[in-house]
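[1] below: sequence and its predicted model.
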Amino acid sequence: MSPNTFATFSGPDGGLVNAPCESSNTTDRKTPKYDWNIHHDRAFGNAVSLYEFNKEHNCRTGSPIADVFAIHATENGAILALADGVNWGPKPRLAAQCGVRGCMEYLQEQFFDNDCHPKNTHEVFKILRTSLDHGQNLILNTEATLTTICLAVVVQLRKTDQFVLCVVNVGDSLAYVYSPMHGVREVTTGCRDLLHDRDLRECGGALGPAVGEDPDLDNLTFSFTMLEHDDVVFLASDGITDNFDPAMAMTARVKDFKFKTLDENLPLIETADRQTHTTQAMSEMLERSGKHEPGEDTAMMVCGRFVQYVVKLTNPYRDSLEKYHARMHKDSLAEEESKLTNEERMELDSQRKKAIYTLPGKLDHASMVAFTVGNQQQECISLKDQELVVYPP
């Protein structure tokens, strides 16, 4: 991979800037070697909270955002990382930061700082696997909790114009490729059983002290695919991907799905078809946003479209929750509701909750990071000049 870097970007809220480093001193906040505020339209990431705004605490439920992403892009390749802290709070956020920083610093050292660079994809996968150990150690050193992680390396094969993608992931943070000609395909399908319904509350695996001080590598998966020029490689947390699931988006009924009350008039599909419907929905969303020639669908544009889609999909759900929570406070009850008995009010609250669960979408932290494949021009865009961040209204 070329050492000529044109983007090093991490987020949200600074991403790796204040993340701990691998050190015997767990309070060490060594300044990162790279400036993590340089993004490019062909190397970009985004993260938002889809949760409702809590007026009582003057912040969104589930704050801070526990997802962290990073990308290091060169003129002929890239390293991408995305982690989704398990549950809410500072500890999961710290786990995601440590997981990404530990992995990224080891990968940067192996690809850019050492004289002996990997000679084949087998060596690339060995480096990716070893990087997980560095992420795990940093999580334990800082007493953080659990996080999923997805790591990807885009490399150009020697003496060819061919690019390939190597991915290692743990948990439910997944990797995809968007081709302007062929649509979206998932690369990490091997990390879960597609034939049976999965519990959306279970991530499937995680770094951190999951089993004593060991990680849960139950669904550790190595994935590989060939790439074409102008493909967009992207990693996404389940806050993005689950909102394209046909059952969560309420575009179809899935057998034995228990998280939403689905309209009986919706088409019924098999559990085994959910993943295909999910990537098809992603492709259709990108196609609806306009006709684009190869090379015009940049990483920044793809990230923006995905985030805007999930924000719009979950707006009714989020608005209903905000109204529901407002009415839970006695001060904000309508005059006629304040006259209800406790039993009547409980029944009314029950009806409101049922209405909420009939609305499409899943509230979560939603993040993604993307890279446009090909030989890049080194034209950097500073965050001070342009920032594409979309938050729920």
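    Received, thanks. Remember, predicted model here, so these are calculated numbers, not experimental data.

[2] can we go C-alpha only for contacts and neighbour counts from here?
    Noted.

[3] once you drop chain neighbours, what's closest to residue 250?
    Closest residue in space to residue 250, ignoring its immediate chain neighbours: residue 360 at 5.5 Å, by C-alpha to C-alpha, 6 or more residues apart in numbering.

[4] report the contact partners of that neighbour.
    For residue 360, the contacting residues are 248-250, 313-314, 316-317, by C-alpha atoms under 8 Å, 6 or more residues apart in numbering.

[5] ok, now with 10 Å
    With contacts defined as C-alpha atoms under 10 Å, 6 or more residues apart in numbering, residue 360 is in contact with 243, 246-251, 260-262, 313-317.

[6] and residue 135, by the same measure?
    21-22, 95-106, 149, 207-208.

[7] doesn't it lie inside a helix?
    Yes - counting by DSSP: H, G, I helix; E, B strand; the rest coil, residue 135 is part of a helix.

[8] ok, it to residue 173 distance?
    Per C-alpha to C-alpha, to the nearest Å, residue 135 is found 16 Å from residue 173.

[9] alongside the first one, take a look at this:
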Amino acid sequence: MPSFRQKFSGFFRQFSAPSESRNDENASNRFIKKYLNGNEINKHVPVILHGRTPQEVPPHALGQIINYEVIASLTGPNGGLQSVNQTEKNLSVSDPEINFIDNIDGECDEYNEEKKRSLSNNINTDEKNNSEVKLNILRKLKSHLVAGVENWNNPTSNAYGASCSLYEVHPITHRHTGDPIADCFAIVTRANSAIMVLADGVNWGVKSRTAARSAVHGCVDYLNKTLYPNTKQSPKSTTDVLLTLLRSFHAAHNMILQEEGTLTTLTAVVVFPSVVDNQFIACCCNVGDSLGYVYSPKYGVRELTQGSHDIHRMRDMRDVMGALGPVDGHNPELSNLTLSITQIDLGDIVFITSDGVSDNLDPVVGHFTGLPNVEAYQRHKLSLLRTEDLIRNGVSGKGPAVDTPKELVTLLLDFVTRLTAAKRRILEDIEIYADVNGKPLAQGEVRQKRKDIIKKSFGVPGKLDHATVVAYKVTSEV
């Protein structure tokens, strides 16, 4: 029977060395060669404007929403935002950094009362005389939309999201290390607009998951009822949308405090039509290291959230950079809170990833072959080119190109799962957890063994984490 050291070496060779059967060299190096040859440096792409406040971002006029009816909606994993309390409480936030966000106290009660009046008026007067119908009316009046949506299990190929765990499975308990998945996402689309939100709970555990779910719930609820009011009045400019996004983060933070969650990142993107035919604008607000992107068949991949971090400095991937939730016992950490906008076209795909995906698209973390020493800004550009290459050419490098958000989400999660396979295999070895007789080792001994093995596995590609992607294809459905 091979020793653990021999097995470790075998895993390392199997998953880390280039192999024709696992990774076509021309495909894996194509994006690097393009960059090093200068083929991608001067590609002109729509500008991304960003700032700390709505007033710092130059305003752009918006077109009209065609229809307010929800076309697609999805949240997850495991119930997503539906799994937290659905009633907001009025909370105050004393952090001076978010005092400029208007207080939204009382808006929920007014919103719910309007929904009840609308529902009651839609019921035939004659039916109200029937006792059975009366009971149904009461049930309907007591029920309410969850974050502004009736059905949270209605995805389409053009509006999709999914999560998975990249952590190893314990060989004795058969559970994923790091469970439960602490990410949460939600997407809601209408005829020519969309809301996308992703949160990544900081660290592990139920409280982190609660923070992510609460943040997504509070954010989406506020966006739905503010951007799509009963008056059918669309926002006139991107400044209006950015202000609404900022206030939605206030609502998200309040919901975390209410549900006693810990800390989470949060990224939200709203897509609205421009006044120019067949053009749209993506408006984004983010705090932390969950990143937003736009894939354009014409321009490639660009990062919508790049203003939230310095692409000229190497980032410590253990630092989320900012978070909602009680960082100091009550207030959030908003040091990298950023608002941004960019023009997008029909057919573009907007997507958000947790760092379990974005970090594994980093060429250094992925140990992509043929890569020389690079500066931070080059590393950032190569990450975008790696992502674009995957979308255009697939994991094999032979295509076909991704055409829908569902295909994009599936592709990226499949890629990062394959990339991190070696690390999982190493950490799933029974010798870390049990003696030669199969008797489980003491927890302290297991912890030390894992620590030693993780140090030795730094040369193996990939980063273990929770991985989530949510994506939307820009459409103009009637």
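    Arrived safely, thanks for sending. Quantities reported herein were computed from a predicted structural model and do not represent experimental measurements.

[10] what's the TM-score for these two chains?
    In this superposition the chains share a TM-score of 0.83, using TM-score structural alignment, normalised by the length of structure 1; 353 aligned residues with a C-alpha RMSD of 2.8 Å.

[11] mind checking what secondary structure the residue mapped onto the residue nearest to residue 250 of structure 1 from structure 2 has?
    Using TM-score structural alignment, the partner of residue 360 of structure 1 in structure 2 is residue 461. The assignment at residue 461 of structure 2 comes out as coil when based on three-state DSSP.

[12] what do you get for residue 213 of structure 2?
    With three-state DSSP as the basis, residue 213 of structure 2 sits in helix.

[13] then the one 5 residues further on?
    At residue 218 of structure 2 the chain is in helix, as set by three-state DSSP.

[14] trace it over to structure 1, please.
    That one, residue 218 of structure 2, aligns with residue 102 by TM-score structural alignment.

[15] and the closest residue to that match other than its chain neighbours, how far is that from residue 76 of structure 1?
    The shortest distance from residue 102 of structure 1 to any non-neighbouring residue, by C-alpha to C-alpha, 6+ apart, is to residue 135 (4.0 Å). Separation of residue 135 of structure 1 from residue 76 of structure 1 (C-alpha to C-alpha): 25 Å.

[16] just residue 120 of structure 1 next, same as before
    Residue 120 of structure 1 is 16 Å from residue 76 of structure 1, where distance means C-alpha to C-alpha.

[17] same check on residue 278 of structure 1?
    30 Å.

[18] please apply the same query to residue 326 of structure 1.
    From residue 326 of structure 1 to residue 76 of structure 1 the distance is 52 Å (C-alpha to C-alpha).

[19] neighbour-wise, which of the two wins?
    Neighbours were counted for residue 326 of structure 1 and for residue 76 using other C-alpha atoms under 10 Å; residue 76 has more, 21 against 16.

[20] how about the counterpart of that one in structure 2, nearest residue that isn't a chain neighbour?
    By TM-score structural alignment, residue 76 of structure 1 lines up with residue 192 in structure 2. Counting by C-alpha to C-alpha, 6+ apart, residue 192 of structure 2 lies nearest to residue 476, which is 4.6 Å off, once chain neighbours are set aside.

[21] now name the helix or strand holding that neighbour.
    Per DSSP states H and E: residue 476 of structure 2 is located in neither a helix nor a strand.

[22] what's it in contact with, if anything?
    For residue 476 of structure 2, the contact set (C-alpha under 10 Å, 6+ apart) comprises 65-66, 190-193, 273, 278-280, 346-347.
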